[in-house]
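>>> Would you be able to build a 3D model of this:
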Amino acid sequence: MDVRIGAILAGIAAAGLGTAPAAAQQAGATRTELQALSYPDPGHRAATYLVTVPPQGTIPRHTHPGVEMGYLVAGEGILSVQGQPDRAVKAGDSWAIPAGTPHALKTGDGQTRAVVTFVTEAGKPLASPAPE
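Now for the predicted structure:
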């Protein structure tokens, strides 16, 4: 699998979920922090989340101030990463999205869940909206 492809499910990817920006909240997605620590130094933060997106949900186009790596536990969707063709993802697929790369997710008919790890610059918002 091409690990350059990613996202957030919330981003997955991700867009902000749970305690993150309003764009992801509108999608009905949630992000539950599972663990976090300062890594690789005090200027960065590594955190792992369980991201849940409802059926036919959308995580709008967004970016992160660091890398996103994820694994789709359940569900399916279309992952859009700038500069790459859209990619169908299903349970068992994984991805990695470089820092600052805009991406989005549109989920299928069932609930979608992913475990997503971010390594980002400390003190910056986890996700920021990205223009189309």
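
>>> okay, CA-based contacts and neighbour counts for the rest of this
Will do.

>>> burial of Glu68, as a residue count?
32 (other C-alpha atoms under 10 Å).

>>> Skip the chain neighbours and tell me the closest residue to it.
Spatial nearest neighbour of Glu68, chain neighbours left out: Phe118 (4.6 Å); criterion: C-alpha to C-alpha, 6 or more residues apart in numbering.

>>> Quick one: residues contacting Gly43.
Glu121, Ala122 (C-alpha atoms under 8 Å, 6 or more residues apart in numbering).

>>> what's the spacing between the host helix or strand of Ala104 and its chain's center?
In this structure, Ala104 sits in strand 103-107 according to DSSP states H and E. Mean-position distance between strand 103-107 and its chain equals 9 Å (C-alpha atoms, centre = their mean, to the nearest Å).

>>> Next: stretch 87-96.
How far stretch 87-96 lies from its chain's middle: 12 Å, per C-alpha atoms, centre = their mean.

>>> Another for comparison:
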Amino acid sequence: MSDEHLHHLDNPNATTPPPRIELVSSVPSPPPMPGNAEAMTIRVVLPPGSEGNPPHRHTGPAYGYMIRGEMIFELEGEPERVVKAGESFWEPGGDRIHYQDANNLPDAETEFVVTMFGVAGQPMLIPVSAEELEARRDRRAPRP
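Now for the predicted structure:
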């Protein structure tokens, strides 16, 4: 971690130990924000074995942190991956399709928190039609 990411100030009057702060992730170039952006933070709990949402997109970027469990996460153009408790994920939103956000555990819940920057007044999740998925099939990374 570079000095620019240190998030601690010395407090000479402190009577307790300083906070423990750890950089979980950063995005080097902020993705474009939609006009009239609204920030919202949501908590998602996926039941054991849940397939999550069908393919969708968001009007702006989303940043998430896994509290517990494991999620299969797949964005257009990237191979699917498993995000585990204590790890983070992000997506740029806009035109990119979010294919998967499934619970990777058949016998336990998965929970994460995500902050999204979307267009105010528009849905948080915009479904992608079967026709569009077929038309963009070549943009999906090979599946395991």
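
>>> Quantify their similarity with the TM-score.
TM-score for the superposed chains, counting by TM-score structural alignment, normalised by the length of the first structure: 0.66, backed by 97 aligned residues with a C-alpha RMSD of 2.4 Å.

>>> returning to that earlier point: counterpart of the residue nearest to Glu68 of the first structure over in the second structure?
Using TM-score structural alignment as the criterion, Phe118 of the first structure maps onto Met116 of the second structure.

>>> Distance-wise, check its match relative to Val24 of the second structure.
Going from Met116 of the second structure to Val24 of the second structure by C-alpha to C-alpha, to the nearest Å gives 17 Å.

>>> Looking at the two, which has the bigger crowd around it?
For Met116 of the second structure versus Val24, the count of surrounding residues by other C-alpha under 10 Å is larger for Met116: 24 against 10.

>>> ok, the more buried one to Ile72 of the second structure distance?
19 Å.

>>> next one: Arg43 of the second structure
Remark: distance between Arg43 of the second structure and Ile72 of the second structure (C-alpha to C-alpha) = 17 Å.

>>> Please apply the same query to Glu87 of the second structure.
Counting by C-alpha to C-alpha, the gap from Glu87 of the second structure to Ile72 of the second structure is 12 Å.

>>> before we move on, what SS does the residue nearest to Thr115 of the second structure when sequence neighbours are not counted have?
Spatial nearest neighbour of Thr115 of the second structure, chain neighbours left out: Thr41 (4.1 Å); criterion: C-alpha to C-alpha, 6+ apart. What DSSP: H, G, I helix; E, B strand; the rest coil gives for Thr41 of the second structure is strand.

>>> Now which residue in the first structure aligns to Thr41 of the second structure?
Looks like Thr41 of the second structure aligns to Thr48 there (TM-score structural alignment).

>>> Tell me which residues touch its match, please.
With C-alpha under 8 Å, 6+ apart, Thr48 of the first structure has these contacts: Glu33, Leu34, Gln35, Ala36, Val115, Val116, Thr117, Phe118.

>>> And for Pro47 of the second structure?
The contact partners of Pro47 of the second structure, taken as C-alpha under 8 Å, 6+ apart, are Asn103, Ala108, Glu109, Thr110.

>>> Equivalent analysis for Asp2 of the first structure, please.
By C-alpha under 8 Å, 6+ apart, Asp2 of the first structure lies in contact with Trp95.

>>> Kindly recompute the last result at 10 Å.
Asp2 of the first structure is in contact with Asp93, Ser94, Trp95, Ala96, counting by C-alpha atoms under 10 Å, 6 or more residues apart in numbering.

>>> what secondary structure does the last one sit in?
The one in question is Ala96 of the first structure. strand.

>>> Next, Gly77 of the second structure: secondary structure please.
The local conformation at Gly77 of the second structure, judged by three-state DSSP, is coil.

>>> Report the secondary structure element holding the residue mapped onto Gly70 of the first structure from the second structure.
Under the alignment (TM-score structural alignment), Gly70 of the first structure pairs with Gly64 in the second structure. In this structure, Gly64 of the second structure is located in strand 62-68 according to DSSP H and E.
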